[in-house]
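Peer 1: Have a look; sequence and predicted model below, questions after that.
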Amino acid sequence: MSASPSAAIATNPSLSAVIRRNAGDPALAWLLFKRLFLSSPSSSLSPSAVSAISRILARANMVSELERIHRHLLLQPCPTSSSALVALARSSAFFGLLDFCLSILRSLRSLSPSFPPPLPLINSMLRSSLRSSRPDLVQLIYHELLLAGAAPDVQTLNILMQSLCDCGHLDDALQVLDKMLVKGCRPNEFSFGILISACCRAGLNNRALELLERMGSQGCTPNIVIYNALIAGFCREGKVHEAEKLVERMREAGLLPNVVTFNARISALCKDGKVLDAYRIFKDMKEDYGGFELPKPNQITYNLVLGGFCKRGMVEEARALVDEMRKDGYFVKVESSNIWLSGLMCTGRLLEARKLLEQMAKDGLEPTLHSYNILIDGLCKQGMVSAARSVMGLMRGRGILPDIVTYSTLLHAYCLKGMVQEANWILHEMARNGCVPNAFTCNILLQSLWKEGRTWEAEILLKKMNEKGYGLDIVSCNIVIDGLCRSGKLDKAVEIVTGMWLHGSAALGELGNAFLGLVEDRNGSSRCFPDLITYSILISYLCKAGRMDEAKQKLLEMLGKNIKPNAIIYDIFIHGYCKLGRISSAFNVFRDMEKKCHHPSTRTYNLLLWGLGRKNQIKEMLNLVDEMREKGVALDATTYNNLIRAFCEGELTSRAASLFEEMLKRGIRPKFASFGLLIKAFCKAGEFDSAEGAFRIGLASCREKEALYSLLIYELCRYGKVLKAKELFQIAFDRGFSIENFEYKFLIEELCKENRVDDAKNLLTAVVNRGHTFDPATFMPVIDALGRKGNNQEADKLSEQMMDMAARHDDDSYHQPSRSYGNMNGSKFHAQKQAGSLENDWRSLLHRDDGSGIVLKVLKRVQKGWGQGSIPISQSRDAELCEMEDHG
């Protein structure tokens, strides 16, 4: 019996070629296909014809037409329809129509239960699922394969493992490998490569190394991609030595490292701060060793080294590399310009950064949004917020709209400067320009408001955040809790944390009326439960308040809620107990910390050393330092300072000095406190040459030079070396140091006590002539000394200057009541005096009854008309003057 005409047409290969010739016009191809092949419901379709039209339709995403072919094929008898369905599915899978493809797969299983779908189709669908980032479909398709009774091959299982790795199910992927070995499905190098790369990305480099060893036992040879993944993994972990071993192993296996290998090593070295080592590798890559050439650096290599230089602040080296990149043709990407721009901004080279932007425009490299964000961030870090604000206008002029990073950077800068109103304007501008603020942006402003003590405004902002749907996350709650603790409302903070376990962020409603709207969150699906940071804040403030038992209760509550304390929590408890002098309790926490596998850090040991030092337990401190060395815990400047302080307070200056020398030999840069402790101890012991030696070393290595001068001047005065102190003060004065914090009143008093009135008067005159404003009481030791010597004319002259300064002092105090006048008592090493205490120093002169009469004499002359109006005297002050006269 001959085939029907329609069947003959449907199986004619030349007609399939006609369809393919019209691939450029999918609508026409579909029209031809319908007329030629779908003229009858019973017409049979050949796999070649279905393959031809389905590729055209799938490419054009004409899903409804494909579904019509699918329905037509389901009406046809097997096995022809099965082959055509496979062709339809493969074309659809290739072009990413995965849901449609899955429906075809299920049709095949229903039509031919005993004939599973071919593995090439399954593998094609799986690969397409991975390309489309649909790992969920990978597992679904694999499940369909198992339901059909088919046995997956190694390619299928490799795709399944890749899918599991992409989903973060690494353990499941490793189990697939184990099952492959059990079922005799031999894995290949791709199987191991997938898992090794995934382990390295997850930071499980040692596990990846174990897989490398297993490859050999399975007869698989690692390729350069696998080695590069391992090398990059160890480099990211900072284990450069292990990475170098793998490079040698590569060479032994006959594999030459490529540029990817070298880039991984350079990246790791730069990240570890070893930029010069990275640069040496980079230079080696550029050299020609005659027969043995290393891979040449690419754009990524150049950018890595440039970024390393910029992050370390090595501007001159970076500039030389930029010139080299321009010469070699590698400074043609915006990414390279952005790295260099970031380096210039971080080091405050604003003019060069501006020139770079202009050069980018000349070179046809249009600055991107990221470029402008770098510029704005750099200006904000330099405190130039207004300039950063103006950059936004420049951006808009070039058609680039600010994004949430731009606004957040400005918002944060305004908050740091305490310009909360301007920060609020930024938040409103964001909303007006369609850049919706997120919780992160609002939290920046929220934190600033709490720090500024503007509680009411913080409450309003929280309410608005909730109303506008920005969401109150755990960060918002933690900011509020920290703000409450900071403002002394610790009990309220404890109450809210307890309420958060029941109501989430709605517990903030307990703060007051402004928060009542948050109560609506109680039935919401997302709740903010306290986390590790919440408890860290609460425990820290409880310990600071000395409420250690309550802090311990919160720790137990944490553990009950399955929140594991970290090393910071333990450090908080150790500091709290040390502050209260309960050293044994601090050590109990310390030992418990070790039992819980939290390795104590240098900070932990420093806290214990500080506590022992307060108890003068020097022997125990030395034992603890020995323990640090045994356990490989690094000693830092704070460690040495704790020991030096203890030796200095115990008057063991020679041991303190030897510790200081050890500190220098170890390459640990001393802090100002180190020099301060030694200078004070040496001066107290009368070892002034040693004190000056420490001072000289400090000048060479410490940035706080003015503070060093001020400290040594004070200590020399304190222990009778007044002339030496005066010489040192004159040196500081001549070098133009700001002397606002110098102890020159104390120096003047000591000079007067030693009857060196001329020296004291000359020093005072020099300070006045330099234009320094200070407490008028500073004049009195010199005025008194001149009066005692009978030099009343000079005393009167200084008195006039004193009264003139007093007038300015009172006027400034009236307009700026909180101002500190940087006088001799402003030193950071001694008791600080605020403006109020300066007022007392000056006013106390009016109550003197030592018989000198100088102040009264001057004040009487002021009241009689001389210098009238230069100093305001109230009625109450008049009464005080009368009372003083009565007391003679």
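Peer 2: Perfect, I can see it now. Numbering: from 1, shown residues only.

Peer 1: going forward, measure contacts and count neighbours with C-alpha atoms only.
Peer 2: Fine.

Peer 1: count of residues packed around residue 397?
Peer 2: Number of residues near residue 397 (other C-alpha atoms under 10 Å) recorded here: 10.

Peer 1: Please identify the longest helix in this protein, counting by residues.
Peer 2: helix 792-815 (DSSP state H).

Peer 1: I'd like to check which residues are in contact with residue 461.
Peer 2: Residue 461 sits next to residue 446 when contact means C-alpha atoms under 8 Å, 6 or more residues apart in numbering.

Peer 1: Distance of it relative to residue 445?
Peer 2: Distance, residue 461 to residue 445, by C-alpha to C-alpha, to the nearest Å: 9 Å.

Peer 1: ok, back up a step: contacts for the longest helix of the chain?
Peer 2: Contacts for helix 792-815 (C-alpha under 8 Å, 6+ apart): 773-777, 779, 782-784, 786-787, 819, 835, 854-855, 858, 870-872.

Peer 1: Against that first model, consider the following:
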Amino acid sequence: MPMDRAAKLSKAIYLNSNNPNLAWLLFKRILSSPIPASSSFFKPSLQSVPAIARILITAKMHPQIDHLHQLLLSQHRDFAHPSGFSLVRTLADLGLLENAISQFRSLRDRFPHDPPPISFYNLLFRCSLKESRVDCVIWLYKDMAVARVKPQTYTFNLLISALCEMGYLENAREVFDKMSEKGCKPNEFSLGILVRGYCRAGLHSHGIDLLDEMRSSGALPNRVAYNTVISSLCGEGQTVEAEKLVEKMREVGLSPDIVTFNCRIAALCKSGQILEASRIFRDMQIDEEMGLPKPNTVTYNLMLEGFCSEGMFEEARAIFDSMKNSETLSLRSYNIWMLGLVRSGKLLEAHLILNEMAEKNIKPNLYSYNILVHGLCKYGMFSDARSILGLMRESGVAPDTVTYSTLLHGYCRRGKILEANYVLREMIQVGCFPNMYTCNILLHSLWKEGRASEAEDLLQMMNERGYGLDNVTCNTMINGLCKAGNLDKAIEIVSGMWTRGSASLGNLGNSFIDLFDIRNNGKKCLPDSITYATIIGGLCKVGRVDEAKKKLLEMIGKKLSPDSLIFDTFIYNYCKQGKLSSAFRVLKEMEKKGCNKSLRTYNSLIQGLGSENQIFEIYGLMDEMKERGIFPNVYTYNNIISCLSEGGKLKDATCLLDEMLQKGISPNIYTFRILIGAFFKACDFGAAQELFEIALSLCGHKESLYSFMFNELLAGGETLKAKELFEAALDRSLALKNFLYRDLIEKLCKDGKLDDASFILHKMMDKQYSFDPASFMPVIDELGKRGSKHAADEFAERMMEMASETDFNEHENKNIRGRLNNNDESDWQKIVHRNDGSGIAQKTLKRVLKGWGQGSIATSQPQKFSTRDHWDGDA
């Protein structure tokens, strides 16, 4: 074949890249031509090998690639050798390492005495490391030694990197030390690779020792090597050691650069030492004489994120504003700030950040929008969250599974299952299919709402969509069954999981679930510690503690180690039952198993000891908590305050309240109810009043505080103070369900304060409260005794109107419904049947009923049934 014809065929291969079959035929035509070995035809043919290889690889014609290799080997040596290695190079470059190594081995067998150059080995070394094929690196190194190909420093560096990846750090160090013997002096990259290997393995001291050795030998390490160790130390929280290494840098004449400082700042922020990080940042900004590097965008972002994480919002805002002035803002900066705003509840300001980003020509990414959607859903602002989805689409950013799952989770948390289902349907319609996380959220919510059948329907849908059940799904179902009181079914499923995995959920009556394990026979869901914690917790809650103990033994027998949560469950229930000795036996077993005591452990024990008034032992536990670095919370203090109060040690209890405030632990309403109740019991009304004022300032004007204080004042005979407090509650439009206002009205009437009692009634009516009609009776009685017939009739008429209203207070309905179920007469029935001697209220009632044309009291009596029916109804 003439030379120009071969060249034309080679060119035709290039031109037919989009037609791989034709290109392959053309290449085979070239190789099939009988050309002498000395012909210059080989030159265009060699150039065609990488081209045809790329065409075949792109077209995924793997059998043809193997055929190409065999064709090349069948050619004359002068062509087969270079073309074969050319093919191997192309395969390696395009990521087909397995094929490249296989064909390289074949070439080495064919041409054992004619190895490729070191650059070729380096290429295969590099590609093998990229694919984490350390075994290939080792084989290549051995083959290179057999072929007596002299390695370069770069070759040794690749070998050291491979050994470090495998964890053979001693061998990596041996290669590093013997490089000089092979005529290759280690360079700064050699050192950096080995140091990085030590750091990744957590052997920071070895890395530091290596730096010291290099410095002693006169070969000064570079700044990168020092920064590698400093960064690793900082990442592990060893800031003191990192600072020492920074000083060593300075001693050898290497000034810490921006990377060094950013590593230190990142570590300090991560460990919560934001003030120390801020000091370094400030020095970098102002201390030019010391030659400190100026902060860059990374530095600013680290500080911004650190302040936001620690809740130091004003400091974070100052950093963000300074970034605006210095033009160091990036997309990451805006995302960090937006996340900080959302966490602080400043959703409007976070939303405005989107506009500011547009002004700066910084386009928000998917993460930016998801931050806002998460914040809005967290605060229940679903319509605003949905508007963000519209804004995303307008900006060309498609909502992803995270976006929809966040919205769905928000609806589920608020119990809005219908809306969550709409989100799920919308996800699927737009082609954004839910993942297991999404489905598990909805599944958990359905069980939480007690909608078991819908939860099973969701399992059916998950099966149809091809999802395999995971442990979260199984545990969610088991937890739902436990909360629904179906413990025996939950236990049956757990037992089945050991043999059938997730298919045990078929015990719910869904035989389709058997399909899951057929498709995922290698991924069976086995019970874990969460599964057993759920079952044990459910059993303990209903008092089946002996069965819970058997489940604990079963768990241990299955080689599952119980965690602190499971032991805490037993301790809590034993303490609740007053079985302190049993609780402390569990505690010993817990410590024997290596499980640390948690705050929950201590709170359970303190509650149990408090019920036995063992205050000395409680203080011992508090000291132990302090030694272990476990900080008490409001529940810890409430238990101790309750114990002290019941023991009459009010001064000590009040001191604990002061201690709480000093430690920044906010007392809750229960804290004050304990103390106020104790001071009322001790007849110290002044102290109780002071505590009530403190409670209002710390907890706000809550109905539970007002009603508790009111009832205590009333019980303590402080009727006028109770009246004043009740009027204040009415002025604040607080609910009346827990106020004993009827007792107040009776006492006022009994004490001859009819005007005050009438004023209370008028005020409740003016405020349009629904209250118990029986509250009118003491006033009507007293008015009758005083001969105020007209006023008594007005109150009686209003009482009858209120009794017939359909919007009577639901709480009262429930109370009366409960009393009727117990065969007790309601207050309204007592009014109708009342005959206390004076009969004034009864006569007044009869007179009013007659005025309404309802005849005698006998004709009105059946109305008690209609009234009862109404209160028992849906109104």
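Peer 2: Right, received. Where do you want to start? As the structure is a prediction and not an experimental result, all values here were calculated from the model.

Peer 1: Give me the TM-score for these two chains.
Peer 2: Superposed pair, TM-score by TM-score structural alignment, normalised by the length of the second structure: 0.83. Supporting alignment: 841 aligned residues with a C-alpha RMSD of 4.6 Å.

Peer 1: Now list the buried members of the contacts of helix 792-815 of the first structure.
Peer 2: Buried subset of these (neighbour count, 16 or more other C-alpha atoms under 10 Å): 773-777, 779, 782-784, 786-787, 835, 854-855, 858, 870-871.

Peer 1: Checking residue 402 of the first structure next. Helix, strand or coil?
Peer 2: Secondary structure, DSSP: H, G, I helix; E, B strand; the rest coil: residue 402 of the first structure is coil.

Peer 1: do the same with the one 4 residues further on
Peer 2: At residue 406 of the first structure, secondary structure determined by three-state DSSP is helix.

Peer 1: and it, how many neighbours?
Peer 2: Residue 406 of the first structure is flanked by 22 other residues according to other C-alpha under 10 Å.

Peer 1: That one against residue 374, yeah?
Peer 2: No - contact between residue 406 of the first structure and residue 374 fails when scored by C-alpha atoms under 8 Å: they sit 9.1 Å apart.

Peer 1: What strand or helix carries the closest residue to residue 345 of the first structure other than its chain neighbours?
Peer 2: Distances taken as C-alpha to C-alpha, 6 or more residues apart in numbering place residue 378 nearest to residue 345 of the first structure, at 4.9 Å, with adjacent residues excluded. Element membership for residue 378 of the first structure, per DSSP states H and E: helix 369-381.

Peer 1: In the second structure, what stretch matches that helix?
Peer 2: Helix 369-381 of the first structure corresponds to residues 366-378 in the second structure, going by TM-score structural alignment.

Peer 1: Comparing that stretch with the first structure, how large is the average distance?
Peer 2: Superposed on the first structure, stretch 366-378 of the second structure shows a mean distance of 2.2 Å to its aligned residues (mean C-alpha distance after the TM-score superposition for the first structure).

Peer 1: Give me the buried stretch members for that stretch, please.
Peer 2: Judged by neighbour count (16+ other C-alpha under 10 Å), stretch 366-378 of the second structure contains these buried residues: 368, 369, 370, 371, 372, 373, 374, 375, 376, 377, 378.

Peer 1: tell me which of those residues is nearest to residue 259 of the second structure?
Peer 2: residue 368 (26.7 Å; C-alpha to C-alpha).

Peer 1: any idea how far residue 742 of the second structure is from the closest one?
Peer 2: Using C-alpha to C-alpha, we find residue 368 of the second structure at a distance of 57 Å from residue 742 of the second structure.

Peer 1: what do you get for residue 204 of the second structure?
Peer 2: In terms of C-alpha to C-alpha, residue 204 of the second structure sits 75 Å off from residue 742 of the second structure.

Peer 1: Show me which of these two is the more surrounded one.
Peer 2: When residue 204 of the second structure and residue 742 are compared for neighbours, residue 204 comes out ahead with 22 against 19, by other C-alpha under 10 Å.

Peer 1: give me every residue that touches that one.
Peer 2: 198, 229, 232, 233.

Peer 1: if we can go back for a sec, any chance of the buried residues of stretch 366-378 of the second structure in TSV with distance to residue 412 of the second structure as columns?
Peer 2: Supplementary listing: these in TSV, determined by distance: C-alpha to C-alpha, whole Å:
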residue	distance to residue 412 of the second structure
368	23
369	20
370	18
371	18
372	18
373	15
374	13
375	15
376	14
377	10
378	11
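
Peer 1: and of these, the nearest to residue 718 of the second structure?
Peer 2: residue 378 (44.8 Å).

Peer 1: Find the nearest non-adjacent residue to that closest one, please.
Peer 2: residue 410 (6.2 Å).

Peer 1: Next, count neighbours for the counterpart of the one you found in the first structure.
Peer 2: With the correspondence set by TM-score structural alignment, residue 410 of the second structure lines up against residue 413 in the first structure. Neighbours of residue 413 of the first structure under the rule other C-alpha under 10 Å: 25.
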